[in-house]
Structures are given as structure tokens and as C-alpha cells.
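K.L.:
have a look at this prediction, sequence included:
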Amino acid sequence: MIITKSENLYLEMTAKLIEKGKKKLTDVSRLASSLEIIESHINRVSTLVDTIGFSSPLEEIHFFRNIKPKFYSRRIFLVEQFNIISNIPEDTTTKILAYYKKEISFIRRYFNQNKLIYQY
């Protein structure tokens, strides 16, 4: 039961974030309002866990391995996306392309160094 409700909260959060993304906002305003939406839904999921609890150890494992990380990964993604976008050099296309390649290289290196975490 908690899995279904948590998944519904995640879908609701995603829909709100998509709607927010369609609005003409500055990058800072979009990030702030998006983080507010995510934080609100993380709190709602935590409240759900506190009030309903888990029906079995398997449900609890599934929740903490698969459901809860979705909320936090969305938050991490938005912050990192903002950092990348806000640091784009205002220069030639060549320098901008080099900046993106450097960022992609950093992301690849990070995932290669942390393979064990993602395979868990």
C-alpha cells in the first residue's frame, strides 16, 4: 500500500515539476520553486512512512532501495543541472563545447569511480 501511494506522490511531483518547467522563469527562480516542490513531496513521503508503516520487510527494502532514492535523485539532478547551466562560459561556440565535454567527462568519471554504489 505504501509503495503505491509513494509512487503516486512521485508522479504528482513529476507533473508539478514539468508544469513549473514550462513557465517563463529565471533559472534561480525555477530551481528554488522546483526544490520547494521536491522538499514538500519528500516530507509527504516521510509522513506517509511514519503513519502507515510497512507491511513487510520486503516492502521496506523495496521502498528504501527504489522509491525514496527517486525523490532525492531528482533533487540532485536539478541542482547539478543548475550548476552546469549557470557556469556555461559566455564565449565562442568552441569554448562552450569544450565546457560541455569537460562536464560530461566529469560525470563519466564519477559513475566509473562509484560503480559499486549503483550496482547495489
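P.N.:
In hand now; what should we look at?

K.L.:
when you work out contacts or count neighbours from here on, use the C-alpha atoms and nothing else.
P.N.:
Fine.

K.L.:
give me the most central residue, this protein.
P.N.:
residue 74 (0.8 Å; CA atoms, centre = their mean).

K.L.:
what about that residue, which helix or strand?
P.N.:
If you go by DSSP states H and E, residue 74 is part of helix 68-86.

K.L.:
hang on, the earlier thing: could you find the closest non-adjacent residue to the residue nearest to the centre of the chain?
P.N.:
Leaving aside its sequence neighbours, residue 74 sits nearest to residue 38 (CA to CA, 6 or more residues apart in numbering; 7.9 Å).

K.L.:
one more structure, for comparison:
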Amino acid sequence: MLEILSSRLLGKMESELEEIYHGEENLQEKTNLTLKKSAHLIGIINNHVATNGFEDQEQEIDFFRNTLPSFYSLKIFYDEIYFIELRMPIGGQKKVVSFYQSEIDIIERFFERHCFFFGYYKMNATDLDHTFFVQDVKLDSVLLMGLEEVESNTSTPVSYLFAKFKAYEQVMVILKHRMMEQIKGNINFRTTVKTLDTLVWTGEVINLVELAFGIYHTKQLNNGSAGIGSICHWLGESFGVNLGVPSKRWSEIARRTTMSHTRFLDQMKKTIISRIEDDAARKSEPSNLI
């Protein structure tokens, strides 16, 4: 139930925040609407967890590592975009490009400041998940100083940090794209945000690797003749990420011991089945969850 509710609410949040962004309100109004909508939807999922709890600790870890950061990252992403638009300089190409570069530098410094956690996030490491993504664990490590940015009953410090990583990565991609478009003479910032928000892969890179191997082993491309290297390159180019060396990423998947070898594909299957069952249930008994 948690998975299908999360999926439905996240889809609702994505569409409604994008609708707000492309609306006719001014920046201040859009910011306020985004904050209210984000708080409402995040509140629903947090209240569900507070009321129903988790099935087991693994579900709790998955929620705070993957699910909740997806919600917060959307809020952070639009906060940053509005802040960028508010401060967009008036001037020639050189001034605007310099502004974009300074914003990129700020994000890169944030990643450097939290290099340990960012490395853990990028490598899809799992060794410390039971410390970082379980609420009742005492976090006394010096590594965690300064991370208490949200209430302890709605997230964990590292969970919120992961949300920032997800959001800032997406903002950086957009800034780099906008900088190149500015050089080419294309200054439609809003159109770029809409396009990239739809097409940039913001999930964990290893999930895309799982998808690549799934496509490869089920021979879905070029009548089964497409190689795994070509598939990884194609997906990486399409979604703006570097999947790395296929053989090494396969070894990462094969070495998993604390989670399913096909965690992402299993999650996709479970979510789809839950959605089908939930839709069938709602046809016979209307839901008031949202």
C-alpha cells in the first residue's frame, strides 16, 4: 500500500508543481503555491507512515533512502529554479553565462562539502543504510554534524541530504544546458526546464543499469543483436548520465548480498501490480486518500 500511495502522490506532485511553474502567476505566488502543494502532499505520505508504520526495516530504509527524497527533491528543485529566475541578471551574453557558471560552482561546492555522503549516494553504497535511513538509530558521528535540517519525525538527516543531491544534480544539468543554449542564442529558460524535467534521469544510476541489462538479456532491441555496451551508451546519452563500464556495473549488481539483485526491476513489478490491484479496488470502493 505504501508503494502505490507513494507512486500516486509523487506523480500528482510532479504534474501539479510543473503546472504551477508554467502558470500565469508571478514568481512570489508560484513559490507560495509550490510550498503549500509540497507541504500538503508530503504531509499525506508522512501521515500515512506515522499511522501505519513500516512492514519491516528494509521497507523503512527504502522509504527514507529512495521514496521520501524523491518528494523533497521536487520541492527543492522548484525552490532553486524560482530563486535562479528571481536573480537572473539583466545584461549581455557574457554576464548571463557568468551567472550560470557561478550557480554551478555553488552546487559543486555543496557536493564537495558533503563529499563523503555524495560519494555514498553516487556509488549506490548500502553498508551504512541501517544507520543513515532508520529513524530510531542514534546518530552521534561527527560526519553527521550540521545535517539536522528537518524534523526527526518526518525524515532522517541523510535522507534529506539525498533529496538535495537529487535536486541539485538536476538543477546543475539544466544550468549547464542553459549556459550552452545562451551561447547559441537560445534564451527560453522556461521551455528548457520543462523539457529537461521530463527527460533527465534523476533516479539512482544503478537502476538504469538494471534496466539496461534487462533490455539486453530479453533481446528487446535490434532483434536481439544490440550489445550491452551499445544499450548502456544509448540509455546514458538519452538520460544524461554516465552508466560506466557495463562489466563493472554488472559485478556490482551480482555482488549484492543485503538486497535483491534486481531491486529496481522488482520494485517496478511490485508497483505495477499494486497499481492494478488498487485501481480494481477503487472501482468498487472510492478512496479518499487524495
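P.N.:
Yep, it's here. Note that the coordinates shown come from a computational prediction; the quantities given were computed from them, not determined experimentally.

K.L.:
superposed, what's their TM-score?
P.N.:
After superposition, the two chains reach a TM-score (TM-score structural alignment, normalised by the length of structure 1) of 0.89; 120 aligned residues with a CA RMSD of 1.5 Å.

K.L.:
mean per-residue distance, the next helix or strand after the helix holding residue 74 of structure 1 to structure 2?
P.N.:
Scanning forward in sequence from helix 68-86 of structure 1 by DSSP H and E, the next helix or strand is helix 93-113. Here the mean offset of helix 93-113 of structure 1 against structure 2 after fitting is 1.5 Å, by mean CA distance after the TM-score superposition for structure 1.

K.L.:
tilt between helix 93-113 of structure 1 and helix 68-86?
P.N.:
Orientation check (axes from the mean of the first three to the mean of the last three CA atoms, to 10 degrees): helix 93-113 of structure 1 against helix 68-86 gives 150 degrees.

K.L.:
what residues of helix 93-113 of structure 1 count as buried?
P.N.:
By 16 or more other CA atoms under 10 Å, the buried positions in helix 93-113 of structure 1 come out as 99-100.

K.L.:
which residues does that helix contact?
P.N.:
Here helix 93-113 of structure 1 makes contact (CA atoms under 8 Å, 6 or more residues apart in numbering) with 84, 88-90.

K.L.:
what range does it cover in structure 2?
P.N.:
Aligned by TM-score structural alignment, helix 93-113 of structure 1 falls on residues 93-113 of structure 2.

K.L.:
give me the helices and strands touching the longest helix belonging to structure 1, please.
P.N.:
The helix that spans the most residues within structure 1, counting by DSSP state H, is helix 27-52. Here helix 27-52 of structure 1 touches helix 2-22, helix 68-86, going by 3 or more CA pairs under 8 Å, 6 or more residues apart in numbering; DSSP states H and E.

K.L.:
distance check, residue 37 of structure 1 against residue 17 of structure 1.
P.N.:
From residue 37 of structure 1 across to residue 17 of structure 1, the span is 7 Å (CA to CA, to the nearest Å).

K.L.:
coming back round to it: a markdown table for the helices and strands packed on helix 27-52 of structure 1, including distance to residue 32 of structure 1?
P.N.:
Shown next, in a markdown table, are the helices and strands packed on helix 27-52 of structure 1 (distance: least, CA to CA, whole Å):
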| stretch | distance to residue 32 of structure 1 |
| --- | --- |
| helix 2-22 | 11 |
| helix 68-86 | 10 |
